[in-house]
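Undergrad: Sequence first, predicted coordinates after that:
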Amino acid sequence: MKALVHEEKTGTKGLSYREIAELEPNAGEVRVKLKTAGLNHRDIYTLQRHKPTDPPLIIGSDGAGVIDAVGDGVSDIQVGDEVLINPGLGWKEKSDAPPQGFEILGLPFHGTFAEHVVIPAENVVQKPQYLTWEEAGVLSLAALTAYRALFTRGQVQSGMKVLIPGIGSGVATFLLQFAKASGATVYVTSRSEEKCRKAVELGADKAIDSNGDWHEALGGEKMDLVIESVGAATFNKSLDQLRLGGTMVTFGASAGDVVQLNIRNFFYGQFNLLGSTMGSTEEHREMVQFIEKHQIRPIMDHMYPLSQFEQAFERMEKAAQLGKIGFHIR
């Protein structure tokens, strides 16, 4: 089968679109003939974590397609089923943190940037019929990350004021849609005027310049909840926008992972700071039910043939996208 394989060199220089041996499902596993797959920031980090001395690896975490083989013991999934993939391996029930052994598809196990992928049967769910293949293929990782951060960790409620810095990412666009569907008032930031404009079109109550004075731009309003994924570049500005006793949930550090915190201001503010990651199988099921109830679709940025992976990675590395970047597999 054709696949996007990382080997021999660090970063994108180690990627090649080539033939690789196809796998057969073992007991409890299924094989998915992939139609589409989604690119995530995790894939860029994987290119640094997967060493040149490691065995060749098919990268990619998100995908959707049709079941074309099932292993022994699989009874509730049939050949021909249209499915999307939950990339989280080994985290079944909702919990404070993932259990030991939790992994994400695409490292250390072969991922979705290929014509086929073999995964545990519990990691596929029926594709919501209203989603296109393009939408289904880019959904799970970003939507599940947003769902856990906003609902499980952030405990969002109708009427809350929610701030989402850095609106361009796929997770951020899900956060915006999820929070609005929950009845929250949502504010976003971006350095891009175009992204700010599009965010308002998508339902944001206000979009402001990330480089400006947030307090002034927001008219002094304070937030009940901030979902922070940018990192050091915005962390303290985000914290400054919290009301007394407010909560900040953080799950990303694309613009720096070391911050300086005024601890006195923090404890006098009675703030809550929570970390978050992708999420469990239980939360993935809740997330799919939520998007079906509200008919939420991923915001699509651009789809590429998998053979044009260089263009897709370049677009993400430049943070040029608004929403999800994906691949057509065939």
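TA: Arrived safely, thanks for sending.
Undergrad: all contacts plus neighbour counts: C-alpha atoms, from now on.
TA: Will do.
Undergrad: Following element in sequence after the longest strand anywhere in the chain, please.
TA: Assignment by DSSP state E gives strand 29-39 as the longest strand of the chain. Counting by DSSP states H and E, the next helix or strand C-terminal to strand 29-39 is helix 41-49.
Undergrad: Distance from that next one to the middle of the chain?
TA: Relative to the centre of its chain, helix 41-49 is centred 13 Å away, using Cα atoms, centre = their mean, to the nearest Å.
Undergrad: Need the residues that contact it.
TA: The contact list for helix 41-49, computed with Cα atoms under 8 Å, 6 or more residues apart in numbering, reads His6, Thr10, Gly11, Thr12, Gly14, Ile59, Gly60, Ser61, Gly106, Leu107, Phe313, Met316.
Undergrad: buried subset of those residues?
TA: Listed as buried from the contacts of helix 41-49 are His6, Thr10, Gly11, Thr12, Gly14, Ile59, Gly60, Ser61, Gly106, Leu107, Phe313, Met316; burial here means 16 or more other Cα atoms under 10 Å.
Undergrad: From those residues, pick the one nearest Tyr130.
TA: Within the buried ones among the contacts of helix 41-49, proximity to Tyr130 (Cα to Cα) peaks at Ser61, which comes in at 22.0 Å.
Undergrad: contacting residues for that closest one?
TA: With contacts defined as Cα under 8 Å, 6+ apart, Ser61 is in contact with 37-40, 43, 87, 104-106, 111-113, 141.
Undergrad: Distance to Glu221 for these - can I get that in CSV?
TA: Putting the contacts of Ser61 into CSV (distance: Cα to Cα, whole Å) gives the following:
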residue, distance to Glu221
Ala37, 40
Gly38, 36
Leu39, 35
Asn40, 33
Asp43, 37
Pro87, 38
Ile104, 38
Leu105, 41
Gly106, 41
Gly111, 44
Thr112, 43
Phe113, 44
Leu141, 32
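Undergrad: what about versus this one:
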Amino acid sequence: MKAAILDGIKNRLEIRETELPEVNPNSSLVNVKYCALNHRDLWIYKGQYAGLKFPIILGSDISGVYENAEVLINPSLNWGGSELFQGPLYSILGLPANGGLAEFVSVPHQNIIDKPKHLKMEQAAALPLAGLTAYRALFSRAKVTSTDKIFISGIGGGVALFALQFAVAIGAEVYVSSSDDSKIEKAIQLGAKAGFNYSNETWHKEFLKTHSGVDVVIDGAGGQGFSQLIKICNPGARIALYGATRGTWSDIVVQQVFWKQLNILGSTMGSEQDFKEMVQLVSSHSIQPVVDRIFALHEINEALQYMEAGKQFGKIVIAVNE
């Protein structure tokens, strides 16, 4: 089969023929049609991810065909027996197991899910990892309801956009932030009430001048500026933290956390049940994933460069085998 293969840190991915993936009694081959990129793929490429091994076929977000049916793949492997946290054997498709930047992928039977009927295949590929992460952060961890006022940081990335779309779908009031005013405008078109440019270090003061505090924060950045999110929280608010793209916290005033009785909730990917519920939410509300751009498989290196530039609004999708 044809695949995009990474042989080492920062090596260009090569398109070449390789053997079909092995299957066992608990797994099946899926014919990959589209595979969306995540920052995880970029971090692996740059050597900034744990458990590196080479050669590797990247790609966690897959739509394809299995037994003549159009399907999605749940990229959470071996979640474990608890809905509260992943078990010791947990991994994500695309490392250590080969992923979807290939004509075929081998996955456990239970990870193959029917594609929502209203989605095109390229839209469906945009859904799995980011949609699952957003769903768990919102609903399994932060327990969001329609009466909550929600703030989502870093709008434009896949998880943040799905968090916006899911929260709007249930009727919640949503605010967003970005360093790019054009992304804020696009988010407002998707249902956000307003947005704030975090390049302005006093954006949180502007927020509080015109709005009361928020009940929930969904954040994937961490790092410097996290303290501003704490300042816009109502007492008893929940902060679901699903990533740390800006690094570790450096400016938190701890007293504000305990005095406000805030709940800081770690959230990673999601369980099999989370994935099924996420797909059901997307289907029942006819949610349309935002696809920024589609690249051909032979353009995979250009696609990674485009992701690193950070200009996308929505998911970057690779047409593997149209």
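TA: Structure received. Given the structure is predicted, the values throughout are model-derived calculations rather than measurements.
Undergrad: Quantify their similarity with the TM-score.
TA: Here the TM-score for the pair of chains, by TM-score structural alignment, normalised by the length of the second structure, is 0.94; 317 aligned residues with a Cα RMSD of 1.7 Å.
Undergrad: still on that earlier bit, from the contacts of Ser61 of the first structure, which is closest to Val230 of the first structure?
TA: Distances from Val230 of the first structure to the contacts of Ser61 of the first structure, taken by Cα to Cα, are shortest for Asn40, at 14.6 Å.
Undergrad: on that earlier part again, so which elements touch the longest strand of the first structure?
TA: In terms of contacts (3 or more Cα pairs under 8 Å, 6 or more residues apart in numbering; DSSP states H and E), strand 29-39 of the first structure is packed against strand 62-70, strand 116-120, helix 133-137, strand 324-328.
Undergrad: still on that earlier bit, out of the contacts of helix 41-49 of the first structure, list just those in helices.
TA: Mapping those onto helices (DSSP state H) picks out Phe313, Met316.
Undergrad: In strands, which of the contacts of helix 41-49 of the first structure appear?
TA: Among the contacts of helix 41-49 of the first structure, the members falling in strands are His6 (criterion: DSSP E).
Undergrad: Which one of the contacts of helix 41-49 of the first structure is nearest to Lys92 of the first structure?
TA: For these, the nearest to Lys92 of the first structure is Ser61 (17.3 Å; Cα to Cα).
Undergrad: Make JSON lines out of the contacts of helix 41-49 of the first structure and add distance to Gly245 of the first structure.
TA: What follows is those, written out as JSON lines (distance: Cα to Cα, whole Å):
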{"residue": "His6", "distance to Gly245 of the first structure": "46"}
{"residue": "Thr10", "distance to Gly245 of the first structure": "44"}
{"residue": "Gly11", "distance to Gly245 of the first structure": "42"}
{"residue": "Thr12", "distance to Gly245 of the first structure": "43"}
{"residue": "Gly14", "distance to Gly245 of the first structure": "47"}
{"residue": "Ile59", "distance to Gly245 of the first structure": "41"}
{"residue": "Gly60", "distance to Gly245 of the first structure": "39"}
{"residue": "Ser61", "distance to Gly245 of the first structure": "36"}
{"residue": "Gly106", "distance to Gly245 of the first structure": "39"}
{"residue": "Leu107", "distance to Gly245 of the first structure": "38"}
{"residue": "Phe313", "distance to Gly245 of the first structure": "40"}
{"residue": "Met316", "distance to Gly245 of the first structure": "35"}
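Undergrad: Format the helices and strands packed on strand 29-39 of the first structure as TSV; extra columns: mean neighbour count and distance to Gln126 of the first structure.
TA: Converted to TSV, these look like this (neighbours: other Cα atoms under 10 Å; distance: least, Cα to Cα, whole Å):
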stretch	mean neighbour count	distance to Gln126 of the first structure
strand 62-70	25	10
strand 116-120	23	14
helix 133-137	25	10
strand 324-328	25	19
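Undergrad: between the ones you listed, which one is nearest to Arg148 of the first structure?
TA: Nearest to Arg148 of the first structure, of all those, is strand 62-70, at 17.1 Å by Cα to Cα.
Undergrad: Let me know the next secondary structure element after the closest one.
TA: Counting by DSSP H and E, the next helix or strand C-terminal to strand 62-70 of the first structure is strand 82-85.
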